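# sequence plus the predicted model coming up.
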Amino acid sequence: MDDNDFGDFGSDPYEFANVIGDGDQPVYPGCRKYTKLSALVKLYNLKAKHGMSDVCFTELLILQGDLLPEGNTIPTSMYEAKKTLCALGLSYEKMHACPNDCILYRKEYEDSTNCPTCGISRWKEGKDSILKEGVPAKVVWYFPPIPRFKRMFQSHETAKSLTWHAARKSIDGQMSHPADSPSWKLLDDKWPEFGNESRKLRLALSSDGFNPHSSLSSRYSCWLVILVTYNLPPWMCMKRKFMMLTLLISDPKQPGNDIDVYLEPLIDDLKSLWDGIRGVYDAHNGEYFTLRAALMWTINDFPAYGNLSGCVVKGYKACPICGDDTPSHRLKNGNKICYIGHRKWLPINHPYRRQRAAFNGKPEYGTPPEPLTGEEVLHMVEDGDRVCWKKKSIFFDLEYWKYLPVRHVLDVMHIEKNVCDSIIGTLLEIPGKNKDGIAARLDLLNMGVKTDLQPEYGERRTRLPPGPWNLSRAEKREVCNSFYGMKVPEGYSSNIKNLVSLQDSRLLGLKSHDCHTLMQQLLPVAIRSVLEKPARYAITRLCFFFNAICAKTVDVSNPDKLEEDVVVTLCLLEKYFPPSFFDIMVHLVVHLVREVRLCGPVYFRCMYPFERNMKVLKGYVQNHTRPEGCIAERYIAEEAVEFCTEHLSDVSTVGVPSSQKMGVSKPLSGCTVSVVDRDLLDQAHLYVLENTEEVLPYIEQHMIHIKTAYPKFRKRTKWLQDKHNSTFIQWLRLKV
């Protein structure tokens, strides 16, 4: 390990020098394999991977110290271990905030004791109504991104990966990375001095809230903001290691539209990154350069979309893309707003197109409308247009923000889940998720369509005639039995069998990824022999659409045809499903193709990796009275561990799966050590050996050897094959 590898991150150079000295200190006298630092990093890796508590980790350290010879350097407590690693970690800032989300006590308000907007005190009020001076009423934890970006370039391999997008060979007509998208190229064309530097960073921001107490209650919401770097290759950029936590907002309730107040320090750093940070050292090229970065878009669920963008996400103009042209209609009986009339976006000569010159008094389109540009949005907000806009987003303070074609992306994960819940809930008539009912039938009657499906009132009960979307009891049982009997590969999805309730023919407890696998693969199979053919055909088309847009490689020539197909699919659904089915989530499906065309593959813009990361952060909480403090401390400790693994041999990282480290090289004491996934190499080696004629006699001998050594397992073919696969290479090496 070289001192130059660490740069200037340590605040105390003497303490930092002691930590570096620990890297060369053996874990016990005479040990050549491990040093104090490498052993501690490996142990902390286990803690981070398996969510080990601090008490359990302390007992493990004590046991390790007892097992090793006298004079060992293993810490005796979690406190000592953290003290050793904290010198390598980066710091965070605790900022005081107004409890009413008015201001942050920074800059000109740093010494204020009361909020200048609402007048409330900065300090916390106790149960006896006495202010606890010095104890803030609300705290924001800020993790500055600039020093963390500098550290990324301090790693030789990470610095090399950050220029992957410029060195790779792209295939004409295919988009496999955001670097192939028009949104990426727009900044390069408009600001050539920014586009000419291959080490410029392209960022995406995600914000969401979660309950850190591992319960389903919504009484406490911890809000966080995460940055990801798109410069990295696809197998790295959305992994946990490269998800940078920047903001942690503590409060029993979410910030809502006032989140801009908490984003101020981050926006200031993004402005500095756009102007350029000089004197950043690139370990791969061995030179200093000016670091620049730009935020490409934000990734959020739909309510958070409205909070960050400032647009309205409810009511008649809930669609942020359509705006005034949102095809909305209020239902009289259900008192809901439905979004129907997508046929106006079909070509005029299409058979599903209504032959009239206007729809609701507005001109018709052949394709879905383009959203307002950033300059148009600013003009409307400044003129006081409060119909579609709640506020001016703080992101417009960034110089380039108004020129971006897509500023806030629609999250495919939540859209797919809501659409799947609506379909499953309507088909199986699940209470709370069923879009059919008496009110929905009366709405059909008021609209003058499908009048034969109106409710039939009796003396004791009201009967609803079966519609195209209804299943009989036998058909519901058949669909549930189909799901109950499905088997998928391990790790593909949840066990579908556990989600099926055969007693009342329902699917219960569907998670986001369960809905993803249902829409992508399983639902068309389950309904293949039920429903009327036109309704079944429409649902299957929708499933195929989600399957197409979630592909890892996007054909540039395909989105135009795909966009027309999804409009036709929505028209088919309008023919066979009640109007109450078409909530805003079903409508947003029509705009997903546009974002694929402008931003690239969907899996770079889904909330799946962010939700998984939030599950990890939730596991950091050991003290439930101080959840944010637990998350902050364990996050910077894991940062230190990840940094150490860049400079230590034979230590696996926490934030990148082992199967993704194929061929990665790490600098160690002036040499290069190739860290390769041994399991994959052994599998490839075994495959070659088993297909070589000269080795076939040895395979037979090895099987005889295994049966002789393990006579109890002679009749267990699978066990013998697994044992052969795991031991044959080593046995052959000794034999030959």
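Received, thanks. The model shown is predicted, which means the values in this text are computed figures rather than measured ones.

# going by C-alpha atoms from here, please, whenever you check contacts or count neighbours.
Fine.

# just how off-centre is the host helix or strand of Pro534 within its chain?
Assigned by DSSP states H and E, Pro534 belongs to helix 533-549. Its chain's average C-alpha position is 25 Å from that of helix 533-549, according to CA atoms, centre = their mean, to the nearest Å.

# cool, and stretch 225-235?
11 Å.

# who touches it?
With contact meaning CA atoms under 8 Å, 6 or more residues apart in numbering, stretch 225-235 is reached by 161-165, 177-179, 201-208, 237-238, 242-248, 660.

# that older thread, give the buried residues for the helix holding Pro534.
535-546, 548-549 (16 or more other CA atoms under 10 Å).

# for stretch 389-407, same thing?
For stretch 389-407, by 16+ other CA under 10 Å, it's 389-396, 400-407.

# got the end-to-end distance for it?
Stretch 389-407 has an end-to-end distance of 15 Å (CA to CA, to the nearest Å).

# contacts only, for Asp54.
Met78.

# and what of Pro559?
Neighbouring residues of Pro559 by CA under 8 Å, 6+ apart: 593-594, 596-597.

# go again with 10 Å.
548-549, 565, 592-597 (CA atoms under 10 Å, 6 or more residues apart in numbering).

# rewinding a little: helices or strands next to the helix holding Pro534 in the packing?
If you count contacts as 3 or more CA pairs under 10 Å, 6 or more residues apart in numbering; DSSP states H and E, helix 533-549 packs onto helix 412-427, helix 512-517, helix 523-526, helix 559-576, helix 592-599.

# ok, 7 Å please
helix 559-576 (3 or more CA pairs under 7 Å, 6 or more residues apart in numbering; DSSP states H and E).

# now do the buried residues in the helix it packs on.
559, 562-576.

# got it, and stretch 323-332?
323, 325-328, 330-331.

# what's the angle from the helix holding Pro534 to helix 412-427?
170 degrees (axes from the mean of the first three to the mean of the last three CA atoms, to 10 degrees).

# ok, and what's touching helix 533-549?
468-469, 519-520, 524, 566, 569, 572-573, 576, 602 (CA atoms under 7 Å, 6 or more residues apart in numbering).

# here comes the other one, which I'd like you to weigh against the first:
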Amino acid sequence: MKQNENFVTWAWDTRLFTHASMTVYCIEKSLLICNIVLHVARLGSADMRWHRDKRVETDDVLRHPTDAEGWKHFDSEFPDFASDPRNVRLGLASDGFNPFGQMSTSYSMWPVVLLPYNLPPWKCMKETNFFMSLLTPGPKSPALLWTINDFPTYGDLSGWSTKGYQACPICMGDRSSFGIRGRISFMRHRRYLPQNHVWRRSRLHDGKVERKAPLVVMNGDEILEQLDQLEFSVMSKHPSIQDKKRKRALNWTKKSIFFNLPYWSRLLLRHKLDVMHIEKNVCDNLVGTLLNIEGKTKDTTNARLDLQDLKIRKDLHLVEVGNRLVKPHASYTLTTSERVEFCKFLKSVKFPDGFVSNISRCVHEREGKISRLKTHDCHVLLHRLLPIGIRAFLPKNVYTVITELCNFFHDLCARMIRVSDLDRLQADIIIILCKLERIFPSAFFSVMVHLAVHLPYETKITGPVSYSWMYPIERSLRTLKRYVRNKARPEGSIAEGYVMNESSTFCSRYLRGIETRFIRDERNDDTIVENEVIGDFEIFKQKVRPLGASSVRAISEEEKRLFHWYILNNADEISEYRKNDVDPTIVERPVVRHVTDDFIDDVDERLSHAIDEEL
């Protein structure tokens, strides 16, 4: 056990973050609290062994990170650590946020959150089981560790710059990008196709024949060997620093301190791409281009000039009319009337309670625009609404490939997924991106769109996407943001609020008879309450939670008839007086409304007759 203790202590060496003594105290104290809460607590110790004692393993099925290749590979590499199921497997997540809620203020802070993966699926990603191990303060901190945006954060943690021609941290030096007017395009996904595929010889994608072999992902030892051969200069504006630019071919900016860990280079995956932000960027590109939103569309004048430079899709080249250049209408953009109809569709959709935020607030029907979409709005739009909303407006080839892209993300984000399905998705996304290259301009293919090709591979290593995306972390950051009461000391406010919340959460695990966050009623709880409602009918004893502001209005005769029918058809106390000859799922159909009326009259007559007999 001593070896495992050293292993964990080294794994979270405070030198990974900073040399400040206060940070050392915070890290060590956080790990101590983490072990106390997870192992010493009577109600949590059994859950920490769930992955070994109670998990049901099914071949080809991924339900939990334990089922994935990365977990199994780690167990085979370090059998001593894996022999004790109490050893904690952690994920590290971080993102920056502005504690004041004012985007004009440049102040930001970066909490480091630890996620214990030993827990069962229904507890693993709950905020009550997260641990904030470190809080890096604002602009006066001694070192800048990572930025607010998630993809640059990837670059700061890994040491590989996520900018430029080699922005993809998976492809690395074996890039598939080229320069266009004012930006970089990440096309050339035909390299992932079989060597004899007909599209490799086609010039309709980027004007060239594709001869590159498929990507071979570098392992940790190869990356470490590459880093050892590089010399990193100090980047500074100080006049004593002469070398102000990198003069090397690769995109490495530093050697990540994580490589000091004894196991880091032997992991199958060291940094996970965030599906949440990739979906957001893909959705923004699609919606902005389809609706031709100014500032968001990728179908700009420069994009049309890029097509001329590549000598592809001549029907989209700019046409000179008099003294000006005109863009011909593209098949992937909606007309003004079609944009208005699409926005009407989005405003008319009704969702179940708690399924999504109010998307209609982002829809501007008159202008035919959509703005201020949040990440989860894009998630729902991409998975559910976009394939339905554009079907009537776009040509079949354009609509089909967009639907295939939406279905790809929908299947990838499943809570349970098979390895065989991931292999299918890997083949599908290559074909989908190649189809998109034949339709959309080269400016559409940013690095975030390109990263979709690597998601199935990473999901096979880490398990279902829901264990490795940023949605739970973003919600946790929102909670931390609410702790800021003293805006002169935001870090202290967050620290005090976090400690108080952790203390109350720990104690509430052992409280009974009162409402806590562990025994709180569900959002839509319809259980029977015996002592809160006057009357004998069970149908009137269910809990109810009203939605929205209260209002008073008269009930119509049609509504009264439906209420009457519902009570008579669902009250168990009068089951002997009714005939179950009407299907309740078809009560609203006009054909059976007269049957419903007869049903109500029949039951009323039976009840009246029974009451008369009792009297």
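Good, I have the coordinates. Fair warning: this is a prediction, and the values are worked out from it, not measured in the lab.

# and which of the contacts of Pro559 of the first structure is nearest Ser215 of the first structure?
Checking the contacts of Pro559 of the first structure against Ser215 of the first structure with CA to CA, the nearest one is Leu592 at 32.5 Å.

# how far away is the counterpart of the closest one in the second structure from Asp274 of the second structure?
Aligned by TM-score structural alignment, Leu592 of the first structure pairs with Leu455 of the second structure. Noted for Leu455 of the second structure: a distance of 9 Å to Asp274 of the second structure, by CA to CA.

# ok, those two, which is more surrounded?
The residue with more neighbours, out of Leu455 of the second structure and Asp274, is Leu455; 22 against 18, by other CA atoms under 10 Å.

# okay, and the helix holding Pro534 of the first structure goes to which residues in the second structure?
Using TM-score structural alignment, helix 533-549 of the first structure pairs with 396-412 in the second structure.

# select the longest helix from the second structure.
Across the second structure, the helix with the greatest residue count (assigned by DSSP state H) is helix 593-614.

# elements contacting that helix?
The contact analysis (3+ CA pairs under 7 Å, 6+ apart) places helix 593-614 of the second structure against no helix or strand.

# what are the buried residues along it?
596, 599-600, 603, 606-607.

# repeat for stretch 563-573 of the second structure
Taking 16+ other CA under 10 Å as the criterion, stretch 563-573 of the second structure shows 565, 568-569 as buried.

# now, these that are in helices?
Per DSSP H, the subset of those in helices is 565, 568-569.

# dump those to CSV, plus distance to Thr153 of the second structure.
Output for these, formatted as CSV (distance: CA to CA, whole Å):
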residue, distance to Thr153 of the second structure
Trp565, 58
Leu568, 60
Asn569, 58
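
# with respect to Gly159 of the second structure, which of those is nearest?
For these, the nearest to Gly159 of the second structure is Asn569 (65.7 Å; CA to CA).

# re earlier: next secondary structure element downstream of the helix holding Pro534 of the first structure?
strand 554-555.

# give me the residues contacting that following strand.
Under CA under 7 Å, 6+ apart, the answer for strand 554-555 of the first structure is 173-176, 600-601.

# all helices for the stretch 51-200 of the first structure, in order.
54-67, 78-86, 145-154, 156-161, 164-167, 182-190, 192-195 (DSSP state H, counting those that start in this stretch).

# out of these, flag the one nearest Asp282 of the first structure.
helix 145-154 (5.2 Å).

# so where is the closest one in the second structure?
Mapped onto the second structure using TM-score structural alignment, helix 145-154 of the first structure covers residues 31-40.

# need the distance between the two termini of that stretch.
Start-to-end, stretch 31-40 of the second structure (CA to CA) is 13 Å.

# pull out the buried positions in that stretch.
31, 34, 37-39.

# which one of the buried residues of stretch 563-573 of the second structure sits closest to Glu231 of the second structure?
Nearest member of those to Glu231 of the second structure, counting by CA to CA, is Asn569, at 78.8 Å.

# check the gap between the closest one and Tyr192 of the second structure for me.
Asn569 of the second structure is 60 Å from Tyr192 of the second structure, by CA to CA.

# with Asp284 of the second structure instead?
Applying CA to CA, the value for Asp284 of the second structure to Tyr192 of the second structure is 25 Å.

# and for Val321 of the second structure?
On the measure of CA to CA, Val321 of the second structure and Tyr192 of the second structure end up 41 Å apart.

# okay, helices next: where are they in the stretch 501-615 of the second structure?
Under DSSP H, counting those that start in this stretch, the stretch 501-615 of the second structure gives helices at 557-570, 593-614.

# list the buried ones in the helix or strand harbouring Leu270 of the first structure?
Here Leu270 of the first structure, judged by DSSP H and E, is contained in helix 259-275. For helix 259-275 of the first structure, a neighbour-count test (16+ other CA under 10 Å) marks 259-267, 270-271, 273-275 as buried.

# swap in stretch 187-204 of the first structure?
Buried residues in stretch 187-204 of the first structure, counted by 16+ other CA under 10 Å: 187, 194-195, 197, 199-204.

# same thing with stretch 367-383 of the first structure?
Neighbour-count burial for stretch 367-383 of the first structure [16+ other CA under 10 Å]: 367-368, 371, 374, 377-378, 380-381.

# for the stretch 101-250 of the second structure, just list every one of the helices.
Counting by DSSP H, counting those that start in this stretch, the helices of the stretch 101-250 of the second structure are 121-124, 150-158, 220-228.

# nearest to Asp525 of the second structure, out of these?
Nearest of the helices of the stretch 101-250 of the second structure (CA to CA): helix 121-124, 18.6 Å.

# the first structure: which residue goes with Ser466 of the second structure?
That one, Ser466 of the second structure, aligns with Tyr603 by TM-score structural alignment.
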